[in-house]
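> Coordinates for the following, if possible.
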Amino acid sequence: MAEFRCKASVDHLINHDAGVNWIDLYHSPYINVSRKNIEHLGQNPFGRFTLEETVKK
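Predicted structure coming up:
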């Protein structure tokens, strides 16, 4: 089984982007998640997901 680790730092926890929260997915267990029951899951060019509007059906 592959080992997954989330890379977190204080910089990731501080809100610098006017209400936008970021999750660093460098070693994410969610990278292979099926999107068939997920809506509004967006990823920016840096590989980070925005989760404010993400909902599970």
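> Could you use CA atoms for every contact and neighbour count after this?
Noted.
> my guess is V55 contacts I38, does it?
Yes. Counting by C-alpha atoms under 8 Å, V55 does reach I38; the two are 5.9 Å apart.
> how about this one, so we can line them up?
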Amino acid sequence: MTQLAYKLWLAGLSLANLYVEQANCELVMRIAMNHTVRDSAADKLRLVLAELDAREQRKEEKK
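Below you'll find the predicted structure:
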């Protein structure tokens, strides 16, 4: 019975390890997505700022 309990304990540890690995993978994916979203937002902000600068330059050229 002790050997069976030990094997069940090891199986439980293995299962717990799989859950931790899955959680780590999900966390890494979320971090990657956050970086992607942040980078995308930063790119959009750069485009908007560039467009505003271009409009400002056109206004100055018309004067």
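> Just the TM-score for the two chains, thanks.
After superposition, the two chains reach a TM-score (TM-score structural alignment, normalised by the length of the first structure) of 0.18; 17 aligned residues with a C-alpha RMSD of 3.0 Å.
> show me where the second structure has helices.
Assigned by DSSP state H, the helices in the second structure fall at 2-62.
> In a strand, H12 of the first structure, correct?
No. Using DSSP: H, G, I helix; E, B strand; the rest coil, the assignment for H12 of the first structure is helix, not a strand.
> From I23 of the first structure, how far out is it?
7 Å (C-alpha to C-alpha, to the nearest Å).
> Looking at the two, which one has more neighbours?
Neighbour comparison, H12 of the first structure and I23: the larger count goes to I23, with 16 against 13 (by other C-alpha atoms under 10 Å).
> Okay, the more buried one and F49 of the first structure: tell me how far apart.
From I23 of the first structure across to F49 of the first structure, the span is 6 Å (C-alpha to C-alpha).
> Same question for W22 of the first structure.
In terms of C-alpha to C-alpha, W22 of the first structure sits 7 Å off from F49 of the first structure.
> same question, G42 of the first structure
Remark: distance between G42 of the first structure and F49 of the first structure (C-alpha to C-alpha) = 6 Å.
> Between those two, which is the more surrounded one?
Taking other C-alpha under 10 Å, G42 of the first structure and F49 do not tie; F49 has more neighbours (17 against 13).
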